[in-house]
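> Generate a structure from the sequence data that follows.
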Amino acid sequence: MSRRVRGPARWVGMLVAAACAVAIPATAQEGHEALPAPSPAAFDTLFSTIDAQPRDHADTRARMPEFTRLRALVPPGDESRLLRVDALQCGVGLYEDAARVGVEAQALVERARRRDDGYALSRAYYCLGNARSAQHDERTSIADYTQGIEAARRAGLVVLHGEGLALRAATLSAIGEHAVALIDLTEAQREYERTGETTHAERNLLGLAVAYRRMGEFDAALDHLVRAEHAARRRSDLETTYTTLLQQGYLLFDRGAYPESIGPLRQALAIAERQRDPGNVAYALAALAASEVRIGNHTQALASVERAQARLGSEAHGGGVDMLVHLRRGEALAGLGRHHEAVAEFDGVMAELGDSDNPRYITMLHRARAVSLEAVGRHADAFDGYRRVLAAQTELDALARAQQEVLMRHRFDIERHELEHRRLAADRTLRDQQLAAQHRARHWRSVTLVASVVLVLLLAVLGLRQVRRGRTLQTLAMTDPLTGVANRRSLERFAALAIADCRSPPRPLSVLALDVDHFKRINDRYGHATGDAVLREVAAACRRELRQADLLGRTGGEEFVAVLPGIGREAARGVAERLRAAVAGLDFGDTALGLTITASLGVAEQCAQDTDFRTVVQRADRALYRAKRRGRDRVECDADDDDGGASARPMPPAPATPIGASAAAT
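Predicted structure coming up:
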């Protein structure tokens, strides 16, 4: 059965040479034109010409005669050259049957390995990655691209290596890892510029622009888009010109400049109409519809999507264009008050998305769908939709923070290496100058001194830059990298502010100590990766149950502490019960079959006997110990301490000191 492709961003086909070209029949495609006689030299010449030209998915059918002639030039029995043609053409019917293409690509991988052909192996892995990406197996496709990239690197194939980096970057960006994608594209750009591959470098600007836009670095994205557009117009490359204009429209849309985005989108539409490419026309019309919806022109937006649907017809198209058209149609119908029809469109899009890992599309869909569900009176479904929007938006925010951290670390490492190289170069220069100064007259010594001062100043400036960047990274260090909740340092600062706020007028403040039961058994049985997943899910479940004014922090291992300003002991006990139930209700069926977890909690309210914040935490820990002794999966309060635990009237707390480490047994 054929399957419609819903792969990562469409621009991957416009940025890299075709990793999956259209099938070429063995018979001639040019009427009665005679095919050339087989010849190794003629094959190699034509192969080099075809392989050196940048290609994308939109123009492969126009090259069928070239591939027909290439196959006709393969000498009988020449398996090496035949393998290269097959690798170049891998991707037959990708948009119709990605699973079949994947099987064929896997067979090509084995053939290339047996013949130790780095070119064919790299192409085959790229084709396999495209097939798996088209089936929404993005993580596996990234591994395939990585194998192909390594094969191209070993074979010294610079252009093919860059193509693989761009393919992997497109898939990484589609699942939200924009910073890693940007690193790949930057590496490809450096290789192209180093080896003089000007055309590939100019086309790669577009990929860099898309990555910067998705990272939210709009100025850098616009700069790369303008450069890519000028280069494409100079080459008369309509396909790349179309994509740069489309991306400029997306950029203005992301910035909220909806009226301004219509201009470049209409220019892109005009180019697509000239090319008679239904997929490109549909993309441009869907983007126009999105902007028209935002400026309130819902009738025109509906007309745009209906034009897009008419152009697409019944054919399958890659890159999710069909899904985008239906999403925009639903938004336009909702804007016109036709919410029942809009819900039907959104339901279709939801089925089309399936198990997609793209939180941007998921957020967009559920936000629009929830509004229409609420309008038609399906309040429970609408509430579920808003909940999904919140979850997807939380995931997007977490991804954005993680990507910013990855990018900052990468830039920090680059600048550190550059600084080290400059320091070493400066040291070598200084030593050379000192050696030369021994053989010069006295009046040249002053010149050497001046040069040394300049070098010291340069190092001082670079050092100051490193200090400033280090301060930025220190800010990032306030969050626990595994769970995304506050770390110990952030928790202490929050506690100090909360205590000061609760002092005047006097208000209660409670502390919850939470420990995952039998966590060591989880690590021992299921592995540390599953243990990390458990901690992330526990943290997320607890954050959902807490107020915005509360703070949850991880103090070590499987131990968490929550600070509840303005909450007394009995109310805090209720909060703790909600957290315990939320943890017990977590489902890990997809992660580790049969895994269930519980948590024990201790509750303490700051009281007159407490000298500082540490004592409150210690009492909460004692209550937690008691919960462990009494069977786990329960909540104990310090007021219930059968050993004479402290319990007194609340008082304004003293200034906070660093939190003591919790020693709750697992």
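> use CA for all of it now, contacts and neighbours both
OK.
> Could you pull out the helices in the stretch 251-400 of the chain for me?
Ranges of helices within the stretch 251-400 of the chain are 258-275, 278-294, 298-312, 321-335, 339-353, 359-375, 379-437, based on DSSP state H, counting those that start in this stretch.
> and Gly318, how many residues sit next to it?
Neighbour count for Gly318, taken as other CA atoms under 10 Å: 19.
> Kindly provide the distance from it to Arg431.
In this view, Gly318 and Arg431 are 61 Å apart by CA to CA, to the nearest Å.
> Likewise for Ala211?
43 Å.
> which one of these two has more residues nearby?
Ala211 (29 against 12).
> which residue sits closest to Ala375 in space, ignoring its chain neighbours?
Leaving aside its sequence neighbours, Ala375 sits nearest to His339 (CA to CA, 6 or more residues apart in numbering; 6.7 Å).
> Where does Leu514 sit: helix, strand or coil?
Here Leu514 is recorded as strand under DSSP: H, G, I helix; E, B strand; the rest coil.
> my bad, Val561
Secondary structure for Val561, judged by three-state DSSP, is strand.
> Then Thr555?
strand.
> what's the burial count for it?
Thr555: 20 neighbours (other CA under 10 Å).
> Second chain to compare with the first, below:
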Amino acid sequence: MRVSALFCLILACASADVVAASTTSDLLAQARELLGESPHDALKIIKDLETQKSLDSAAQLEADLIRCGYYVDNDDSKEALQIVAKWTPHKLQSLGKAEALELQLCQASAEEKLGKANIAEQSYLDVLSMARSSKLKAVEAEALLNLGQLRGFQGDYSEALVFLENAQTLFYEVEMPHKIRITLNSIAILYGRMGEDKKAIEYFTEVLEKNRAAGKKRNVAVVLYNLGRRYESLKDFTKAESSYEESLKIHTELGNEASIALVHRALGSVYNETKRPKVALASLDKALKILEAKNRLKSQAGVHLEKAISYRLLGMNDQALEELDHAELLSEKSSSPTNERDILEQRSLVYAQMREWQKAYTQSQKFKSVSDQILNNQKDNQLARVQLRFETSKKEQANQLLRKELETASRIQVLQMAVISLLALLFSVGGFFAIRQVRLARQMKSLALTDELTQIPNRRHILAYGEEALRTCKEQDKPFSVLIFDIDHFKRVNDSFGHAVGDQVIQRIAAVSKSFLRQADRVGRIGGEEFLVILPFTPPEAAKEVAERIRDRVARTDMTDLELSLNVTVSVGVCGCTNQKPPLDHMMNLADEALYQVKQNGRNGVRLRDSA
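Next up, the predicted model:
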């Protein structure tokens, strides 16, 4: 009898442990779900769990991952890194690889928020590689999402879009609707950065509906804020203000202080744009109070800058200069060159309003210098090396795909011609339709290999041609050269005159560069405003002469019919070889380095790099 009672007691204790474990797991899942809707409630669940019981290692790691995600989302990156630091490699050994990789992703996200983009990107790439080798699709998708967001922030829009679309596909496979919505939101943000505001609004509207249907109030507030940014970009300030106000209401209900400050600053900008500087100051003061409490220096600088605009609109120039002094001091502490640029621009406008023309001119010159420096710094050498490794792999994949497509097209063409011959013997009408099909196949192949905007070879086509031309030059022991050139200050062209003018500039540059090429030479568009020229049988010095002719012709090309003040130049990097023939991607890298050196020396020039 006593044995039976003891057995029942043991069984009851074991059952209690199972129920407790189940409850802990359920509560952690609930906390993770609440992270995107009500983050404070998510943290409360974790705190209560840790207070009530001692969590095992797996549960504690899950709790810390949720907490780390919260701090990253709310820009408390140092807190996030402290959580990561608790988990030494020894502690992680006994746990699953997926959890360890998630922790690494959170650490990388925190590093990114602290401005260490290079470190973050390398971590994302490492996690991506490990997740793929271990077939952890959810982690792979998360790494792709982070990479897409980072590349988009860096301005590499085509790469960013590829990463985000791949992430979205995987999130659908593993059935993670919350992440699908986040990815759609990121794609919408990307379109906004590309200047495709209407396309971005379409995506944001779709995401907004999904979040409303799922009851994700915090996500709804975030999307409304992003919608407001796009409406503001389109100068539709009524819709922008409406979106910001609804976003502010939700963030206030949820107590998201950092987000509340962000929206108040955005509203201040709209009020300034609609000539309501007094209302703007009230909103900006609310933002500043929150940011000062949280010690967000860079964000504070932005608010002081916006307040300076308000005072300038009110004609209160001394107060405007005082706010700009505050903004400058905070920008120096937070190392924000973009804030420095905007401060110089506003100082120039304030001095002009005060009719202090010499000071206004001095500030405008400094503004130009800092703007140029920001553009130059965007080509980070370390990032270029990281991207090169992956670009090499992708180029080879693209070349293989192109060769397969060409082989397939050739087989199809042979079959079609056979069918034509057979049908011609039977009846001429059949021949007509077959010939039409051949023409259609040729048109489709041409479309696959041609850049739609410029009608010159696209990236995949020009790389394939370059590989083939280099192979021929090796076999015949002939020289080979490449040029890489891009349009100087092209972002300014888009920002100042619009993307339609930018597209026409790209088209004219393509036409100019084609006019200098021989029959065997090719020029292709490999990026937004970047072109690659393949020069088979051409030694380095001759290639440099071709580059100089292209540069000179572009500089002398009259584009004032597009915009009266429009003046376009290009910078060209050259790499050539006579004896040893390195791989095409290596030569392109050297040409790109030469191009970068031209940019550093003031642009509108040519530089030759030896292939050795």
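> thinking again about what came up before, how about the contacts made by the residue mapped onto the residue nearest to Ala375 of structure 1 from structure 2?
Counting by TM-score structural alignment, His339 of structure 1 corresponds to Asn317 in structure 2. By CA atoms under 8 Å, 6 or more residues apart in numbering, the contact set of Asn317 of structure 2 is 311, 350, 353-354.
> can you pull the contacts of Ser331 of structure 2?
With CA under 8 Å, 6+ apart, Ser331 of structure 2 has these contacts: 297-298, 301, 337, 339-340.
> I'd like to know which of those residues is nearest to Arg603 of structure 2.
Nearest to Arg603 of structure 2 among the contacts of Ser331 of structure 2, counting by CA to CA, is Pro337 at 20.8 Å.
> gap between the spatially closest residue to the closest one that is not a sequence neighbour and Asp156 of structure 2?
Once flanking residues are discounted, Pro337 of structure 2 sits nearest to Ile374: 7.0 Å by CA to CA, 6+ apart. Using CA to CA, Ile374 of structure 2 is found at 16 Å from Asp156 of structure 2.
> In structure 1, what residue corresponds to Leu447 of structure 2?
Using TM-score structural alignment, Leu447 of structure 2 pairs with Leu464 in structure 1.
> Report how many residues lie close to its match.
When neighbours are defined as other CA under 10 Å, Leu464 of structure 1 has 12 of them.
> any idea which element it lies in?
helix 445-476 (DSSP states H and E).
> Could you figure out how far that helix is turned away from helix 379-437?
160 degrees (axes from the mean of the first three to the mean of the last three CA atoms, to 10 degrees).
> Give me the buried stretch members for the helix or strand following helix 445-476 of structure 1, please.
With elements assigned by DSSP H and E, the helix or strand that comes after helix 445-476 of structure 1 is helix 488-503. Within helix 488-503 of structure 1, the residues scored as buried using 16 or more other CA atoms under 10 Å are 488-492, 494-496, 498-503.
> Repeat that for stretch 81-95 of structure 2.
For stretch 81-95 of structure 2, the buried set under the neighbour-count rule, 16+ other CA under 10 Å, comprises 81, 83-84, 92.
> hmm, who's touching it?
For stretch 81-95 of structure 2, contacts defined as CA under 8 Å, 6+ apart pick out 57-58, 64, 68, 100, 103-104, 106-107, 110.
> And the helix holding Leu464 of structure 1, how far out from the chain middle?
35 Å (CA atoms, centre = their mean, to the nearest Å).
> cool, stretch 389-399 of structure 1 as well?
12 Å.
> do the same with stretch 405-414 of structure 2
37 Å.
> swap in stretch 497-511 of structure 2?
22 Å.
> likewise stretch 32-48 of structure 2?
With CA atoms, centre = their mean, you get 29 Å for stretch 32-48 of structure 2.
> for that stretch, which positions count as buried?
32-39, 42-43, 45-46.
> Neighbour count for Ile374 and Asp156 of structure 2, which is higher?
Asp156 (16 against 13).
> Closest one of the buried residues of stretch 32-48 of structure 2 to Arg403 of structure 2?
Gly36 (45.8 Å).
> where's the closest one relative to Gly302 of structure 2, distance?
Distance, Gly36 of structure 2 to Gly302 of structure 2, using CA to CA: 26 Å.
> Within the helices and strands, which one has the alignment partner in structure 2 of Ile142 of structure 1?
Counting by TM-score structural alignment, Ile142 of structure 1 corresponds to Glu121 in structure 2. Secondary structure assigned from DSSP H and E places Glu121 of structure 2 in helix 117-133.
> Now do that helix: which elements does it pack against?
Judged by 3 or more CA pairs under 8 Å, 6 or more residues apart in numbering; DSSP states H and E, the packing partners of helix 117-133 of structure 2 are helix 97-113, helix 137-154, helix 381-426.
> could you list every residue that touches the residue lying closest to the match of Ile142 of structure 1 once chain neighbours are set aside?
Nearest residue to Glu121 of structure 2 in three dimensions, chain neighbours excluded: Leu147, at 6.7 Å (CA to CA, 6+ apart). Residues in contact with Leu147 of structure 2 (CA under 8 Å, 6+ apart) are 121, 124-125, 160, 163.
> Right, I'll leave it there.
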